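J.: structure for this input, please:
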Amino acid sequence: MKNIKTFVAVIALSAVSFGSFAQSITASASTLDAAEAQIAAQAHQAGASYKITSARFNNGAYISAELTK
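T.: Got it, this is the predicted structure:
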């Protein structure tokens, strides 16, 4: 039983530590390429990589991304 509690605690703490490195950012521009360039610049400035989580084009381009280190 003690092993199970320890295992659950390790998993919970691992999830918290990995989640703390993620940061959500957004950008808007007239084109998707320009908005992605803004995301890339923000990621570069933060020293992180990025993953686009959503993008839409409705009278302008809007992109959301998640930075990870």
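J.: hey, let's count contacts and neighbours off CA atoms from now on
T.: OK.
J.: and Ile11, which helix or strand is it part of?
T.: helix 2-19 (DSSP states H and E).
J.: may I see the buried residues of the next helix or strand after that helix?
T.: Per DSSP H and E, the first helix or strand lying C-terminal to helix 2-19 is strand 23-29. The neighbour-count check on strand 23-29 (16 or more other C-alpha atoms under 10 Å) flags Ile25, Thr26, Ala27, Ser28, Ala29 as buried.
J.: between those, which is closest to Glu36?
T.: Relative to Glu36, the closest of the buried residues of strand 23-29 is Ala27; by C-alpha to C-alpha it sits at 7.5 Å.
J.: and the closest one, how close does it get to Ser14?
T.: Distance of Ala27 to Ser14, given as C-alpha to C-alpha, to the nearest Å: 30 Å.
J.: compare with the first, here's sequence two:
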Amino acid sequence: MKNIIKTTIAIIALSATALSYAASPQMVSSSEAVSLQKIGVVSSGGFTSLDKLDASLAMKAADAGATHYRIIGASGNNKLGGSAIIYR
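T.: The predicted structure is shown next:
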């Protein structure tokens, strides 16, 4: 019985993780974006690494219902900010 409960919990946790990756927008290049529908722009700032900025822009794109995004600018010295066009 304990094994069934542990297995069920593990399956639920792995399913939630897989769904979050499946729902994450994909970064695209400008040439790949030509065939997509632009739905807006998102911005974010205050990050200490490009990876954190990218993750924040991807999260905002997902919240807006985007399936793809393209970073169009990033700047800053100690704190980085940037913008991305979002697509469907």
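J.: which residues of the second structure fall in helices?
T.: 2-22, 30-33, 50-63 (DSSP state H).
J.: so for the second structure, the centremost residue is which one?
T.: Ala58 (2.4 Å; C-alpha atoms, centre = their mean).
J.: tell me the counterpart of that one in the first structure.
T.: Taking TM-score structural alignment, the alignment pairs Ala58 of the second structure with Ala40 from the first structure.
J.: OK, contacts around the residue nearest to that match when sequence neighbours are not counted?
T.: The spatial neighbour of Ala40 of the first structure that comes closest, neighbours along the chain excluded (C-alpha to C-alpha, 6 or more residues apart in numbering), is Tyr50 at 7.3 Å. Tyr50 of the first structure sits next to Ile39, Ala40, Ala43, Ala65, Glu66, Leu67, Thr68 when contact means C-alpha atoms under 8 Å, 6 or more residues apart in numbering.
J.: could you report the separation of the fifth one from Ala35 of the first structure?
T.: The gap separating Glu66 of the first structure from Ala35 of the first structure is 14 Å, by C-alpha to C-alpha.
J.: any idea how far the corresponding residue of the first structure for Ile86 of the second structure is from Lys51 of the first structure?
T.: For Ile86 of the second structure, the aligned residue in the first structure is Leu67 (criterion: TM-score structural alignment). Shown here: Leu67 of the first structure relative to Lys51 of the first structure, a distance of 7 Å by C-alpha to C-alpha.
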